[in-house]
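Colleague: Quick one: sequence and predicted model below, then my questions.
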Amino acid sequence: MPPRVSRRARTDLRFTGRIAGVGTSRGPRFVVGMWETSPLGRFVDVMVEDGAGHRILLAPSPDVADFVSATYTFDEVRFLPVSWRKVDGGLRVVAGGPTEPVLDLRLGIGGISGLGMLLRAVPSAFATAPGWLRLIDPIARVLVPGSATAGTAGGDRREYYGVTLARRIVSLEGTWEGADLGVLARLDPPVTFGFGSAPASPSLVDVTTTIR
């Protein structure tokens, strides 16, 4: 079941952390949420869309699985351990058991992107405010095709993405369901879990997501 929160807390649920969005040369595309603070506590979840358009959620707990699957659209939900850690030059995401994980993803993280430079010019109080994000949404959709900063989520919810920093993802290696993922590719076509996708250029973004 979703977390029990007060009537006021139900109005604005804020998730603060990072999102990594990548494509692969073998077809699967991944959006990884690494949430430091949220109404569900600290957690990691992974959204996967394969080359045929099959959408899978990897969630570490029933609460996360219930809440995320009620907000986004999936064809399949899997409940299993999901974690991330820093490694030399980037980060590693593992879902499943330590010996035979369903997903083992290693991402090389580069410098701040051109988009990230623009975002740094916006004070964080504005960059994460739903009113500002609703205002700039048409501009964001033009500047970063496939992405959006405001839209309708599942369960009669509105959702706002406030990105404050963007870094380039420069390399990828790993496996998905035992198969090699190949090399890094654009997140193209866009993923279809919600009203918007992550940027087509592989990116790691600092973000505050507000669900209203």
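Modeller: Yep, that arrived. Residues are numbered from 1 along each chain as shown.

Colleague: okay, CA-based contacts and neighbour counts for the rest of this
Modeller: Will do.

Colleague: Now the longest helix anywhere in the chain: buried residues?
Modeller: Ranked by residue count, the top helix of the chain under DSSP state H comes out as helix 130-143. Of the residues in helix 130-143, Pro130, Trp132, Leu133, Arg134, Asp137, Ala140 count as buried by neighbour count, 16 or more other Cα atoms under 10 Å.

Colleague: And here is the other one:
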Amino acid sequence: METLRGSITSVGFASGHRFVIGDWPHSPIGPFADVMWARPDGKRVLLGEASATACIVSVYPFDEVLHQVVTAECDGRNYAVLSDGLELDMKIRLARLSLPPRPR
């Protein structure tokens, strides 16, 4: 079993575009970042630097894989994701979440 340590962040827009960013400082292939871009037409595109990236994140089916460098930087509140043709700048706000008690 291979282990990834890092974070997953997602964002969606009214236009129908959705992005899931994986930022993995520790992985079997070394540090990397990837983006799953779900287009409004339902197609899923993986943006990642190497074919090994696609193998590691192949938990999800992709219609297309674009091999390109993806960088993800987070300073705790601001998150920037860059690749060829994609630039996401996000501000992270933590909201209080009240969950119902767990059933016994």
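Modeller: Now that the structure is in, tell me what you want to look at. Keep in mind that this is a model prediction, so the values were computed, not measured.

Colleague: that older thread, show me what the longest helix of structure 1 is packed against.
Modeller: Helices and strands touching helix 130-143 of structure 1, by 3 or more Cα pairs under 8 Å, 6 or more residues apart in numbering; DSSP states H and E, are strand 150-153, strand 157-176.

Colleague: So for Ser113 of structure 1, which of the ones you listed sits nearest?
Modeller: Ser113 of structure 1 lies closest to strand 157-176 among these, at 5.2 Å (Cα to Cα).

Colleague: Would you mind giving the residues in structure 2 matched to the closest one?
Modeller: Using TM-score structural alignment, none of the residues of structure 2 align to strand 157-176 of structure 1.

Colleague: Tell me which stretches of structure 1 form strands.
Modeller: 13-24, 29-37, 43-49, 55-59, 76-79, 82-87, 90-95, 103-112, 150-153, 157-176, 179-180, 184-185, 203-211 (DSSP state E).

Colleague: What range does the first one cover in structure 2?
Modeller: Strand 13-24 of structure 1 corresponds to residues 2-13 in structure 2, going by TM-score structural alignment.

Colleague: To which residue of structure 1 is Gly48 of structure 2 aligned?
Modeller: For Gly48 of structure 2, the aligned position in structure 1 is Ala59, judged by TM-score structural alignment.

Colleague: Distance of that match relative to Gly116 of structure 1?
Modeller: To Gly116 of structure 1, Ala59 of structure 1 is 28 Å away according to Cα to Cα, to the nearest Å.

Colleague: more crowded one of the two?
Modeller: Between Ala59 of structure 1 and Gly116, counting by other Cα atoms under 10 Å, Ala59 is the more crowded of the two (24 against 20).

Colleague: Pretty sure that one sits against Val48.
Modeller: No: using Cα atoms under 8 Å, Ala59 of structure 1 is not in contact with Val48; the gap is 11.2 Å.
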